[in-house]
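>>> No sequence on hand, only this structure:
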């Protein structure tokens, strides 16, 4: 029952945000991320603990600022993922700018495969999606979600 509830909530969120203009979608998604930040004490504690381990020399206020920025970034990413269906080969360049794409083109012309390695930072989901829109399919290694309904939603 919990998995179905999570799926229904995610479906409403994804479809609802995805119907909005990009600016409004981002504003709403960031507001939702801030709401989660405000209401979910456990996430704040875990985030602060991780930042203490990563940045022991930073002050508590600096780590709090980083954590708030992380939630803002997550909100932006939520909006972009929800907007994926509206992006096309023709309009994706309005959202993402490739830097160094000539390196990929060069490797392709040589008939060689290309292996991308990326940290789990920033808009990597959007860059992978944009790359596939340019006609270059990607394979991504992930762990399946615990909720099979959400897993199906993401793969769709």
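Arrived safely, thanks for sending. Remember, it's a predicted structure, so these values are computed and weren't measured experimentally.

>>> Could you use CA atoms for every contact and neighbour count after this?
Will do.

>>> Residue 135: neighbouring residues, count only.
By other Cα atoms under 10 Å, the residues close to residue 135 number 9.

>>> Same check on the one 10 residues further on?
Look at residue 145: counted by other Cα under 10 Å, it has 11 neighbours.

>>> Let me know the secondary structure of it.
Per DSSP: H, G, I helix; E, B strand; the rest coil, the local secondary structure of residue 145 is coil.

>>> got the contact list for it?
residue 151 (Cα atoms under 8 Å, 6 or more residues apart in numbering).

>>> How much space separates it from residue 81?
Separation of residue 145 from residue 81 (Cα to Cα, to the nearest Å) stands at 17 Å.

>>> Could you do residue 141 as well?
18 Å.

>>> Please compare the two by neighbour count and tell me which comes out ahead.
residue 81 (18 against 5).

>>> excluding its backbone neighbours, what's nearest the residue most central in space within the chain?
Centroid check for the chain by Cα atoms, centre = their mean gives residue 77 as the closest residue, at 3.9 Å. Closest residue to residue 77 apart from its sequence neighbours, by Cα to Cα, 6 or more residues apart in numbering: residue 123 at 6.6 Å.

>>> ok, and here's another one to check against it:
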């Protein structure tokens, strides 16, 4: 059987979530107190983002981030066996009607997402919406884990699309008369190469470079653009409220969506700082 090579993860996945959180607490002790995984990167990022906060407050956010980060890893593994009924208990959609209205208007959607909350659980969206859900991704160098992540993301019906083939795939689906909801994560750091496409704007108190792909695709396709504002209600329960950034971006200024996205993401981070991926070296580029 093809998926037998992922048997250890399936075994983990059938463990009840409340017991997986016990393992998560143990992993937190290991990576936070013993290994110290990327603690300096996290501290540097938090200090840049929150210059007004004391060292004690920074440490508190950092600790809560690592607790959430460990939870998210085990929650993502749980995706392998979680049923549709369980999904409804863990994912709450605040304004599902916005997506339904866009569907009735015959509009495909770019969901301009981020490494916020448990972004891997966006793989559950096919359970909520009529749109065909796609997710852009960068293939991992490790083939085993690349296949595992695609398996996790596609199990509920998400079509995983390599980012390099993203726009071409969307146009093919459009020719097939399929309305799509397309998940594009936009908070990775662009390449440092001088010719790499990037856009600079003020974000979390610092000039920050953003990838331009989602903006370019949205303007070309004229798909409606939304941001999924994520909050964590309690352990293992997330709520998403969709923020409409632009319904017809073709008529908007170039890079206007990046400006709107960065402001929406900043507001989301300020709501619950521990939910963002602070271990990513977000500000490795300087303007």
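Structure received. The structure displayed is predicted, hence computed values, not measured ones.

>>> and the gap between the equivalent of the residue nearest to the centre of structure 1 over in structure 2 and residue 81 of structure 2?
When structure 2 is aligned by TM-score structural alignment, residue 77 of structure 1 is paired with residue 72. Applying Cα to Cα, the value for residue 72 of structure 2 to residue 81 of structure 2 is 15 Å.

>>> now the strands: where do they sit in the stretch 151-287 of structure 2?
With strands called from DSSP state E, counting those that start in this stretch, the stretch 151-287 of structure 2 shows them at 159-162, 180-185, 199-203, 206-210, 224-234, 237-246.

>>> Figure out which of the ones you listed is closest to residue 108 of structure 2.
Among those, strand 180-185 comes nearest to residue 108 of structure 2, with 4.9 Å by Cα to Cα.

>>> Contacts for that closest one next, please.
Strand 180-185 of structure 2 is contacted from outside by 108-115, 131-137, 170, 173, 214, using Cα under 8 Å, 6+ apart.

>>> In ChimeraX, select just the buried ones from those residues.
Restricted to buried positions by 16 or more other Cα atoms under 10 Å, the ChimeraX selection for these reads:
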select :108,109,110,111,112,113,114,115,131,132,133,134,135,136,137,170,214
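
>>> Show me the contacts of strand 180-185 of structure 2 that map onto strands.
Mapping those onto strands (DSSP state E) picks out 109, 110, 111, 112, 113, 132, 133, 134, 135, 136, 137.

>>> ranges for the helices of structure 1?
2-18, 22-39, 41-54, 60-83, 101-109, 124-133, 148-155 (DSSP state H).

>>> will you turn those into a markdown table that also has distance to residue 94 of structure 1?
Formatted as a markdown table, the helices of structure 1 follow (distance: least, Cα to Cα, whole Å):
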| stretch | distance to residue 94 of structure 1 |
| --- | --- |
| helix 2-18 | 17 |
| helix 22-39 | 11 |
| helix 41-54 | 32 |
| helix 60-83 | 12 |
| helix 101-109 | 16 |
| helix 124-133 | 11 |
| helix 148-155 | 23 |
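
>>> closest to residue 90 of structure 1 out of the ones you listed?
Of all the helices of structure 1, helix 124-133 comes closest under Cα to Cα, at 9.1 Å.

>>> That closest one packs against which elements?
Helix 124-133 of structure 1 sits against helix 60-83, with contacts defined as 3 or more Cα pairs under 8 Å, 6 or more residues apart in numbering; DSSP states H and E.

>>> got the angle for the helix it packs on vs helix 2-18?
Angle, helix 60-83 of structure 1 to helix 2-18, by axes from the mean of the first three to the mean of the last three Cα atoms, to 10 degrees: 80 degrees.

>>> Helix 60-83 of structure 1 vs structure 2, average distance?
Average distance, helix 60-83 of structure 1 versus aligned residues of structure 2 after superposition (mean Cα distance after the TM-score superposition for structure 1): 1.0 Å.

>>> That helix: which residues count as buried?
63-64, 67-68, 70-83.

>>> Could you measure from the alignment partner in structure 2 of residue 97 of structure 1 over to residue 173 of structure 2?
Aligned by TM-score structural alignment, residue 97 of structure 1 pairs with residue 92 of structure 2. Applying Cα to Cα, the value for residue 92 of structure 2 to residue 173 of structure 2 is 28 Å.
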